[in-house]
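A.B. asks: Got a sequence here, can you build the structure:
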Amino acid sequence: MSVVTSPLRAPVSSDAPLSLDAAVIGAGVAGLYQLHLLREQGLTVRAFDTASDVGGTWYWNRYPGARFDSEAYIYQYLFSEELYKGWSWSEKFPAQPEIERWLHYVADRLDLRKDIQFETTITAAHFDEATGRWRIETDRGQVIDARFLITCCGMLSAPLTGMFPGQDSFEGQVFHTARWPKEPVDFSGKRVGVVGIGATGIQVIQTIADSVGHLSVFVRTPQYVLPMKNPTYTPADQEAYKAKFHALAARIPHTFSGFEYDFENGAWADKTPAKRRAILEAVWEDGSLKLWLASFAEMFFDEGVSAEISEFVRGKMRAELKDPALCDALIPTDYGFGTHRVPLERGFLKAFHRPNVSLVSVKDNPIAAITPTGLRLADGTEHRLDILILATGFDAGTGALTRIDIRGRGGRSLKEEWGRDIRTTMGVQVHGYPNLFTTAAPLAPSAALCNMTTCLQQQAEWIAGCIAYMRRRDLQIVEADETFQDQWVAHHDEIAAATLVTKTNSWYMGSNVEGKPRRLLSYIGGVGTYRQKCDEVAAGGYAGFNFR
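C.D. replies: A predicted model of the protein is given here:
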């Protein structure tokens, strides 16, 4: 075990710029690994994070009920058998405190903290064409001069706040799930309102329902949900999954979604109705995302298959909810299963049978304002609250970068460009922004459709490989070619257009952010396919990227 070093803290200001080979924004899953890889090359590199410690998503999202919905033993770094086997998970889908402790373990085992500057927000990054370097500014007045800028900001790290007029007038407590306080929140005897029933809202609702005085759940868009079965891991279970390390490392990067399981049931059309039903029942009973990511791929592009699988899930939900009014409000009918993010639940549906839980539909009667005492709907109905929890989502994929003033060649603005049209080159670079590398950015699986550690590891390794390639050849600048970027966008759009995902409105399509250009944020051709294409580019001398 490496000695734990004290983390860097942000200086208030500095007269001389901090000179680096590479600056990494973010100290979560991607940022930690990117820092490790670049340090291994001997680069002078520092990571910067707004938070006071490592964790990224798992630092900020500490709301009640926050936990994995990827199996713990696959949501791990797979580059080191020693690192993998040195940590033991307590259950299949651990909660946030355990996940945060795991990331602390990673940072300490790899001795990363000495090169991470916390409590530092990057506010601007401008490319200097004269020097071929990035001038980066922080909220504390610090200036960083770096050859490479790598963004590891996360795809769900820009929360949507201030969505309702009057929020500042509320006299109770307001919490956004993505900025939950470290201190415990006392719900006992309180009138609590939750706005939003996406994956986060579901986790909050099922966790606090039995500890509040009264819970009002404001529902706009119903969600298909799958059951979560979360067994505790015994020492024998831990040894069993650790024994699979090499098999997992060989398999996981090449599946459709970066999970252990994959679509291996054969074609839907080749199965009898009875066999199809048996397969769906089996994956339902698994209590994981397997029905979504490893039953029948046809659900994504065949309307008939989508309709049958959607009705299968609706039937399961109706059996749990029973009440027709609850079914009408909580079971989707206007989009297909799997075309939105699919949450796992364990007690969410049952919570609505509690006498202290009320469902308030805001689909046709939206929230008009937050008042000093609660929420007011469009028809004038007032709901009095002591605590308001906003599970209102994120500006996914793009928001983390457009909230930074990033400017490339000729002063071009990434915020302005993505405000017109969201384009990237394989999700790892953007034409016009030399020496800027991105992870969890649009048009790569890591923007949404992936077990995140799988895809973030792959991107961090590809970026490190490209930088190593440049250093071996004494190259200073790399920039994605515009023609190659156009080809990637066209390839991305062709695959996306063949699916039902693009026919729906969801944060996958940017539909939750007013004015955001409509494009599927995540590459949907498959994690394994994406990796193969990235590997082919690298093996071909990074064709499609211009160097000098």
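A.B. asks: Please count neighbours and contacts with C-alpha atoms only from this point.
C.D. replies: Will do.
A.B. asks: residue ranges of the helices in the stretch 401-548 of the chain, please?
C.D. replies: With DSSP state H, counting those that start in this stretch as the criterion, the stretch 401-548 of the chain has helices at 414-420, 452-472, 482-497, 527-539.
A.B. asks: Now the second one, please; I'll put the structures next to each other:
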Amino acid sequence: MAHTETLIVGAGLAGLRALYALREQGISAVVLEASDEIGGVWNHNRYPGARCDVESFDYSYSFSKELEQEWRWSERYPTQPEILRYINHVADRFDLRRDIVLNARVEEAVYDEDQAVWEVTTSEGCRWTANTLMLCLGQLSAPKIPSYPGQEDFGGEVIVSAMWPRRQVDFTGKRVGIIGTGSSGMQMTPVIAETAAHLTVFQRTANYSLPAANAPLTDEEDARVKANYDARREQIRNSPTGLGFQPGKVKTLDVSTEEREAALEKSYHRLGFGFALTFPDILLDAKANAVASDFLKRKMGERVADPELRKKLVPNDHGFGTRRPSVDGGYFEAFARDNVELADIREHPIVEFTPNGIRTDEKLHELDIVIFATGFDALTGALLRPRIVGRSGQTLAEKWADGPLTQLGLATAGFPNMVIVAGPGSPSVLSNVIVSIEEHADWFARMLAAFKAQGIAEFEATKAAERAWTDYVQQRARETLYGTANSFYNGGEVKGKPRVFMPFSGGVRNYRQHLQKCADENYSGFEKRKTPAAQKSTEVHRHA
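C.D. replies: A predicted model of the protein is given here:
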């Protein structure tokens, strides 16, 4: 059985950054990765058109000035292959691979209360022990895979967008069906439409989307950003979302119609997700949100010529931003092609798969390939896949049966010496996640180094602290419009999942202030013990 001070689960952007941060603090660490390659979500999501919806300059690590200056992004919004190349470059440049174990899927992690260590078992039967368990499993990394009647009888190929095969998938002459119209479905639709004989998009919920406004990065723009990278990073760190966009100062309805229209128009053509910050109350006030939503409905409608199709493709059951919106490159325009069809499965639900395709209650769609672009069990799904056992045999799934409970999104009571990077209770998916990843990685590394110096054997979130923080997360969410729609933010897209708002909606800068306060108070909200609690209990019992 091998031992390390910290065992990191997951070799995506979070796992690699955590490994680097721990090394800088002189803490030994090993990363266990289920796949045979590093990269996390960017290793698995290789579907056509896969692209980040955060600008490349900002979707990158900030810990190395040399790395910032050396790496040359080719486009404003990076593609999956380019991001994966970047991740591999970082791993090689900083010699991270020597502490990464591939093909090591964590099946079980059990806390040994007497020794204050985690015992971890992988799918290959390998066993590790570690003083600290650090979960870097990703927020959108547990795919939802539907099961329809007759699915096993389908004679064609079924592909999950989040588990895309590494081989080239040829759509030439094929009849293709895409189930799902979130970011993945919207990104791949125009690309697959170019070569498929026929493409059917099965839509349950129409989604808001803005133009990606993607473009190649010129040498002049690259030089300009790199000359001012420090200022850009500081602006990002002090923004609500980690995107570098500051909210407008004036409320939506406090300006003239002309000014409002001009501001929304400018944001629409440039800011992507930053559109939500055009005015400070778009996600807080129903009237302001209706104005922004109506603007986007009009813009999306202008991209669809057919009036009947327009009614189906433009959202009418939720406000902009209450579900995760998309940015796209020609999604709506793709439906003008003769070979692209929309199947509204809210109006005509899927009844079954047949050997030849998918039958709705309206008709049979004959297909050769079906793609599930059906999203993820977000935020908690990946964390609950391994069997994680804390004090008294309680599993994390049992502890979180009614929703996640965390102290600052960092840790949960009853699971000592276990921390979570960019998980529930932190800004996570409501931020440029790489900013949140770096914040957590550095904070944890400093905390563990401080505890090591103090001789702390066991640290654990207190029940009072996690209850107070979880209540605060819900309080901040109630100040927004997020609760007005079912979304992966609140578990509304997974049957049977607790309806609890999971990320922290108070912003990146505000969250950092809470982290700083916790650290300044010698990590308040955590019990710290030089002797494990179980050993103390044994001693008390023996002396009694």
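A.B. asks: Overlay them and tell me the TM-score.
C.D. replies: TM-score for the superposed chains, counting by TM-score structural alignment, normalised by the length of structure 2: 0.95, backed by 529 aligned residues with a CA RMSD of 1.2 Å.
A.B. asks: so which of the helices of the stretch 401-548 of structure 1 gets nearest Ser90 of structure 1?
C.D. replies: Closest to Ser90 of structure 1 of these is helix 452-472 (CA to CA; 18.9 Å).
A.B. asks: on that earlier part again, and the helices of the stretch 401-548 of structure 1, which is most packed in?
C.D. replies: Stretch with highest mean neighbour count among those: helix 452-472 (a mean of 20; mean count of other CA atoms under 10 Å).
A.B. asks: circling back: turn the helices of the stretch 401-548 of structure 1 into JSON lines, including distance to Lys322 of structure 1.
C.D. replies: Formatted as JSON lines, the helices of the stretch 401-548 of structure 1 follow (distance: least, CA to CA, whole Å):
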{"stretch": "helix 414-420", "distance to Lys322 of structure 1": "44"}
{"stretch": "helix 452-472", "distance to Lys322 of structure 1": "35"}
{"stretch": "helix 482-497", "distance to Lys322 of structure 1": "36"}
{"stretch": "helix 527-539", "distance to Lys322 of structure 1": "38"}
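A.B. asks: count of residues packed around the aligned partner of Glu264 of structure 1 in structure 2?
C.D. replies: In structure 2, the residue matched to Glu264 of structure 1 (TM-score structural alignment) is Gly248. Gly248 of structure 2 is flanked by 14 other residues according to other CA atoms under 10 Å.
A.B. asks: Now Gly248 of structure 2. Nearest residue, chain neighbours left out?
C.D. replies: Phe279 (4.5 Å; CA to CA, 6 or more residues apart in numbering).
A.B. asks: Also Gly381 of structure 2?
C.D. replies: Ala142 (5.5 Å).
A.B. asks: Structure 1: which residue goes with the one you found?
C.D. replies: Aligned partner of Ala142 of structure 2 by TM-score structural alignment: Ala158.
A.B. asks: Next, count neighbours for that match.
C.D. replies: Neighbours around Ala158 of structure 1, by other CA under 10 Å: 20.
A.B. asks: Assess the claim that it and Phe394 are in contact.
C.D. replies: Yes: Ala158 of structure 1 is within contact range of Phe394, at 5.4 Å (criterion: CA atoms under 8 Å).
A.B. asks: okay, and the common contacts of these two?
C.D. replies: By CA atoms under 8 Å, 6 or more residues apart in numbering, Ala158 of structure 1 and Phe394 have no common neighbours.
A.B. asks: Doesn't Trp134 of structure 1 lie inside a strand?
C.D. replies: Yes: the assignment for Trp134 of structure 1 is a strand, going by DSSP: H, G, I helix; E, B strand; the rest coil.
A.B. asks: For Tyr20 of structure 2, which non-adjacent residue is spatially closest?
C.D. replies: Using CA to CA, 6+ apart, the closest residue to Tyr20 of structure 2 is Leu96 (7.4 Å).
A.B. asks: where's that neighbour relative to Gly357 of structure 2, distance?
C.D. replies: 46 Å (CA to CA, to the nearest Å).
A.B. asks: between the two, which one's more packed in?
C.D. replies: Using other CA under 10 Å, the more surrounded residue of Leu96 of structure 2 and Gly357 is Gly357, with 23 against 18.
A.B. asks: In contact with the more buried one, which residues?
C.D. replies: With CA under 8 Å, 6+ apart, Gly357 of structure 2 has these contacts: Phe154, Gly155, Gly156, Leu364, His365, Glu366, Leu367, Asp368.
A.B. asks: Would you point out which residue in structure 1 pairs with it in the alignment?
C.D. replies: Match for Gly357 of structure 2 (TM-score structural alignment): Gly374.
A.B. asks: and if you look at His3 of structure 2?
C.D. replies: Going residue by residue (TM-score structural alignment), His3 of structure 2 aligns to Ser19.
A.B. asks: OK, contacts around that match?
C.D. replies: Ile144, Asp145, Ala146.
A.B. asks: which element is it on?
C.D. replies: If you go by DSSP states H and E, Ser19 of structure 1 is part of strand 18-25.
A.B. asks: Fine by me, thanks again.
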